[in-house]
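**Student:** heads up, no residue letters with this:
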């Protein structure tokens, strides 16, 4: 049986061989951190390999000591995490989304809690509070949970915590708000009333292709390929710090090529003519961005301004006051009515996975469920009456 041998090489730290299985153990004692004794340990079959692990263990012990001197609470840790990890590696929209989750939901509930004392029940309490808020949808709760889990994963990686207390939390079910879509007749009515609007083509793109608002506002003239008769969806306009910003579309599936339809092509031609007038009126103030739906001086259009314009258009057309995103559901309902295969619908709508498409399809098909079942009932009623 191997004997337990403790040795300390020059500058190596503590290395010893374990009696139970003969493995070599490298250990660095970081002392007391937040009232708890912290040791950083690595295992290896050979003493040489254990010695090679020591520099990393020392680095982790030093980092833990440095960070805990300034990081005491959950709020302090999340500020540090955003500054050192998120802002350097994430897209602007992701940064804003994470910051919103932290400021609006996480910090108000558990921000003052000591990080070292954070437990699963604290995070569960916070998630339950988020789910109970009015106007908060299931995706918002999932986002808060994901931010907390990712942040605490880094806390474990940085040796600030031994385990991630967010790992086994549960998300309370939040009812999904009904998706509102314009009917075929309502969509016709809308396009009729916006025929003289500078955003006529934008509304048509959203109603027919199901483009997101950001994708419409990010569309460039160079994305209209007349030779191939295609529209290329490659970028979007998002809001960061209350300002419009052009970024690539979020996922690979969102980047897609759509057929250029005749009516859409004609609407885009009218938009090009109108923009030429706008460029002439702006004169030297025009800043070229090649955007189809630019501001009156060529810059990216502020989505908040379009939000107001959209609701004014609905009112003028005498239509229900629904979100602009409802046009995307309108497009999906058209695809369902025409029996378009979900895979093709997924490509048109730019969904990241077929699950999202099927959820949309199942929702859209609900109004048709009664008709289908009544048809079955009529068949059965005829059968039953004929045998009576």
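**Tutor:** Sure thing, it's come through. Note that this is a predicted model, so its numbers are computed, not measured. Numbers count the residues shown, from 1 in each chain.

**Student:** From now on I want contacts and neighbour counts done on CA atoms only, so please keep to that.
**Tutor:** OK.

**Student:** List the contacts of the helix or strand hosting residue 28.
**Tutor:** Following DSSP states H and E, one finds residue 28 within strand 24-33. Outside strand 24-33, the residues within contact range by Cα atoms under 8 Å, 6 or more residues apart in numbering are 13-18, 37-47, 50-51, 53-54, 57-58, 61-62, 64-65, 68.

**Student:** also this one, for the comparison:
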């Protein structure tokens, strides 16, 4: 056990003085693993078991996580706002993705602090949190936003409980029941995607719709795809990086990309989509030439999707402009991310090959296994699907892309047939 009691003949006071009486003190002993092997840490003579447990919890975290800075111990005057702001900086930077970290900070600032921020940490009750959630709901915020605020508090207060800053976790004892969220928009059908592609033809949306709606790339994967990762000769491209979560306004040069959520994947460029890639490359070459002729700067970030001057597009602006684009063209409302869902749904409905669709999208193997209803056991899943070859991905993507552009697919097929006949002669 890490904390042990020990009897002493002369117990000391908190300031180090002698009590001249026998008593119990507590010692902390920790055995922890490092890259060099197992090491030990010990400290003796804590006056109370609570002090020893607090020290053991803090040191175990510090010893197993080099560079960790413990959250400042809460006192009776520390407020919820003070604790949350300290906790999110320590916890968030070490454990959360940049987008989640930013989301936590935003929700704490806007949906938690205005309601219970001034309450002393040790005096927060489930009733206070229930009342906060009620006010958020009455304000018109969605069920998911209210639930997310409760989740943040639950995680934060659980950390405070483990450090013995508070007795229990009030966010887990609330009475609020979250109702069902509004229905997620249905993904676009093939026919709706065809109409969307027609609306985007010849403008800045065309290539964006190809990558998001035909290949199912995530928004920042679309905006972070570079020509360095596109191989037109071998007709394939790789998703190994994405646009960073937060790019400062007016950024013109991207020096470093962010890693993708998945471990990277290679996708084939189908016969139907090849011309889109070629046209996009040709367009950007013309834009570069025009910039040079006019004496205007061109920022060659090698991005497949970029502004006319080569600078990266703003992810938030793409999302907002997409919503306006749909409204102006009387298209059913969907989120930008639903283009990815549309690609997944249409590929699956046309082929029934959920696993390959998952590989195209960059889903985890466990998620694919659960969706297939096979098993969450990795050995079982990998036994049936060891690898998905590029040819299989091409087959699934071609089934969808040919359905999207049947006339073009027919033209290409006839062209290839004539080429074969010519070779045979």
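**Tutor:** Arrived safely, thanks for sending. Keep in mind that this is a model prediction, so the values were computed, not measured.

**Student:** And the TM-score between these chains?
**Tutor:** Here the TM-score for the pair of chains, by TM-score structural alignment, normalised by the length of structure 1, is 0.69; 330 aligned residues with a Cα RMSD of 4.3 Å.

**Student:** hang on, the earlier thing: which of the contacts of strand 24-33 of structure 1 fall in helices?
**Tutor:** Those of the contacts of strand 24-33 of structure 1 mapping onto helices are 47, 50, 51, 53, 54, 57, 58, 61, 62, 64, 65, 68, per DSSP state H.

**Student:** out of the residues you listed, which are buried?
**Tutor:** Listed as buried from these are 47, 50, 51, 53, 54, 57, 58, 61, 64, 65, 68; burial here means 16 or more other Cα atoms under 10 Å.

**Student:** ok, of the residues you listed, which one's closest to residue 125 of structure 1?
**Tutor:** The shortest distance between residue 125 of structure 1 and any of these, using Cα to Cα, involves residue 68 and amounts to 24.9 Å.

**Student:** give me every residue that touches the equivalent of the closest one over in structure 2.
**Tutor:** Alignment of residue 68 of structure 1 against structure 2 is given by TM-score structural alignment, with residue 75 as its counterpart. For residue 75 of structure 2, the contact set (Cα under 8 Å, 6+ apart) comprises residue 165.

**Student:** do the same with residue 205 of structure 1
**Tutor:** For residue 205 of structure 1, the contacting residues are 211, 216, 264, by Cα under 8 Å, 6+ apart.

**Student:** same thing with residue 75 of structure 1?
**Tutor:** For residue 75 of structure 1, the residues meeting the contact criterion (Cα under 8 Å, 6+ apart) are 107, 110, 111, 112.

**Student:** Secondary structure class of the closest residue to residue 312 of structure 2 other than its chain neighbours, three-state.
**Tutor:** Leaving aside its chain neighbours, residue 312 of structure 2 sits nearest to residue 306 (5.0 Å; criterion: Cα to Cα, 6 or more residues apart in numbering). Following DSSP: H, G, I helix; E, B strand; the rest coil, we place residue 306 of structure 2 in the coil state.

**Student:** Could you report the neighbour count for residue 306 of structure 2?
**Tutor:** By other Cα atoms under 10 Å, 21 other residues sit near residue 306 of structure 2.

**Student:** Which residue in structure 1 aligns with it?
**Tutor:** In structure 1, the residue matched to residue 306 of structure 2 (TM-score structural alignment) is residue 294.

**Student:** Return the distance of its match relative to residue 274 of structure 1.
**Tutor:** Counting by Cα to Cα, to the nearest Å, the gap between residue 294 of structure 1 and residue 274 of structure 1 amounts to 11 Å.

**Student:** Of the contacts of residue 205 of structure 1, which are still contacts in structure 2?
**Tutor:** Listed in the original numbering, those still in contact in structure 2 are 211, 216 (both residues aligned by TM-score structural alignment, their matches' Cα atoms under 8 Å).

**Student:** between the contacts of residue 205 of structure 1, which is closest to residue 244 of structure 1?
**Tutor:** Set against residue 244 of structure 1, the nearest of those by Cα to Cα is residue 216 (13.2 Å).

**Student:** Correct me if wrong: that closest one contacts residue 291.
**Tutor:** No - under the criterion of Cα atoms under 8 Å, residue 216 of structure 1 makes no contact with residue 291, lying 9.5 Å away.

**Student:** Neighbour count for the two, which is higher?
**Tutor:** Set side by side, residue 216 of structure 1 and residue 291 show unequal neighbour counts under other Cα under 10 Å, the larger going to residue 216 at 23 against 20.

**Student:** That one maps to what in structure 2?
**Tutor:** Residue pairing (TM-score structural alignment): residue 216 of structure 1 is matched to residue 222 of structure 2.

**Student:** So its match lies in a helix, does it not?
**Tutor:** Yes - in this structure, residue 222 of structure 2 lies within a helix as judged by three-state DSSP.

**Student:** pretty sure it is touching residue 210, no?
**Tutor:** No - distance between residue 222 of structure 2 and residue 210: 9.4 Å, which falls outside the contact criterion (Cα under 8 Å).

**Student:** For the equivalent of residue 118 of structure 1 over in structure 2, give me its contacts.
**Tutor:** In the superposition onto structure 2, residue 118 of structure 1 corresponds to residue 124 when matched by TM-score structural alignment. By Cα under 8 Å, 6+ apart, the contact set of residue 124 of structure 2 is residue 170.

**Student:** gap between residue 124 of structure 2 and residue 153 of structure 2?
**Tutor:** Residue 124 of structure 2 is 11 Å from residue 153 of structure 2, where distance means Cα to Cα.
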